[in-house]
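can't give you the sequence, but here's the structure:
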């Protein structure tokens, strides 16, 4: 399946001609896979953080999405790692067959890809994700710029309006629909 993905999504050529490059957008997974995007947002003024997770198929359809408000952890990397944990646990809860995970924290994605044990302040979260992966079929982890992770980002921002966790099956909250449509279109 990874080979299918790399055939469908070859590495983009490097272009030096234009200083203003096109804004990266969300890329759909191959037809046999689902893609899970996650993001965390920090709100220091209220000592809270928010998590956003969205699962999409190759047509941009959303089998599930969620937003969660949490107490502020010690670092923004920990917030992103907690969002990654929530993405993987959502995949397990939904019994997803095969999936790709994408997030905009290069540090967290690198830690997830690494064979080494993470000794960072969020290393325990990375270890728990890797433990979960033993029982599911995560194909790979990819770093994406925030502009390509906009739905998960807006879900995290939307969590400001909820208490605890909210989950939507085959949908996103109405406040995020325009972002979803613009992201795929």
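Sure, I can see it. Nothing here was measured: the structure is a model prediction, and the numbers come from that model.

from here on, just use CA atoms for contacts and neighbour counts.
Fine.

which residues in this protein form helices?
Listed in chain order, the helices of the chain (DSSP state H) span 2-8, 76-93, 106-113, 123-133, 150-158, 177-184.

so the third one versus helix 76-93, what angle?
The one in question is helix 106-113. Relative orientation of helix 106-113 and helix 76-93, computed by axes from the mean of the first three to the mean of the last three CA atoms, to 10 degrees: 50 degrees.

use this one as the comparison:
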């Protein structure tokens, strides 16, 4: 899925907005379990934590947690950059598109091979 976030200049905020959009999209598709993976320790930590937060993303974290209530189970996982190539490949492809796009049954070119690299990167990290 590619969803345009206009006027976002911070990768930290972009990562949080992507998590929110993923939760909304998964809900729309009727999924009952949700796993959100990201390579931002900070965003994942804030999603796992209920402590007060003075950063710029508390409203986004709140919205993600609200969307998460509709799932039977939700897991937030940090993944190293070496195991997150598919997400970055999709992000690069999405930047070249001018409108919202969805990849449901078929991934754009390069995403499948990036996912294979993710599996290898994850195995190296274990």
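Perfect, thanks for sending it. Everything numeric here is computed off the predicted structure, so don't read it as measured data.

which residues in the second structure does stretch 35-42 of the first structure match up with?
Aligned by TM-score structural alignment, stretch 35-42 of the first structure falls on no residue of the second structure.

list the buried residues in that stretch.
Using 16 or more other CA atoms under 10 Å as the test for burial, stretch 35-42 of the first structure gives 35, 36, 37, 38, 39, 40, 41, 42.

the fifth one against residue 53, yeah?
Yes - between residue 39 of the first structure and residue 53 there is a contact at 6.6 Å, judged by CA atoms under 8 Å.

give the residues shared as contacts by these two.
Listed contacts common to residue 39 of the first structure and residue 53 are 83, 152, 156; contacts here mean CA atoms under 8 Å, 6 or more residues apart in numbering.

deepest in the core, which of the helices of the first structure is it.
Comparing those by mean neighbour count (mean count of other CA atoms under 10 Å), helix 150-158 comes out on top with a mean of 25.

which position in the first structure aligns with residue 44 of the second structure?
Using TM-score structural alignment, residue 44 of the second structure sits opposite residue 109 in the first structure.

you'd agree that match is up against residue 103?
Yes - using CA under 8 Å, residue 109 of the first structure is in contact with residue 103, at 6.9 Å.

anything in contact with each of these two?
Listed as contacting both residue 109 of the first structure and residue 103 by CA under 8 Å, 6+ apart are 142, 143.

hang on, the earlier thing: quick one: closest of the helices of the first structure to residue 68 of the first structure.
Closest approach to residue 68 of the first structure among the helices of the first structure (CA to CA): helix 150-158, 7.1 Å.

where in the second structure does the closest one fall?
Against the second structure, helix 150-158 of the first structure falls on residues 85-93 (TM-score structural alignment).

and for stretch 125-141 of the first structure?
By TM-score structural alignment, stretch 125-141 of the first structure lines up with residues 60-76 in the second structure.

how far is that stretch from where the chain is centred?
Relative to its parent chain, stretch 60-76 of the second structure has a centroid offset of 12 Å by CA atoms, centre = their mean, to the nearest Å.
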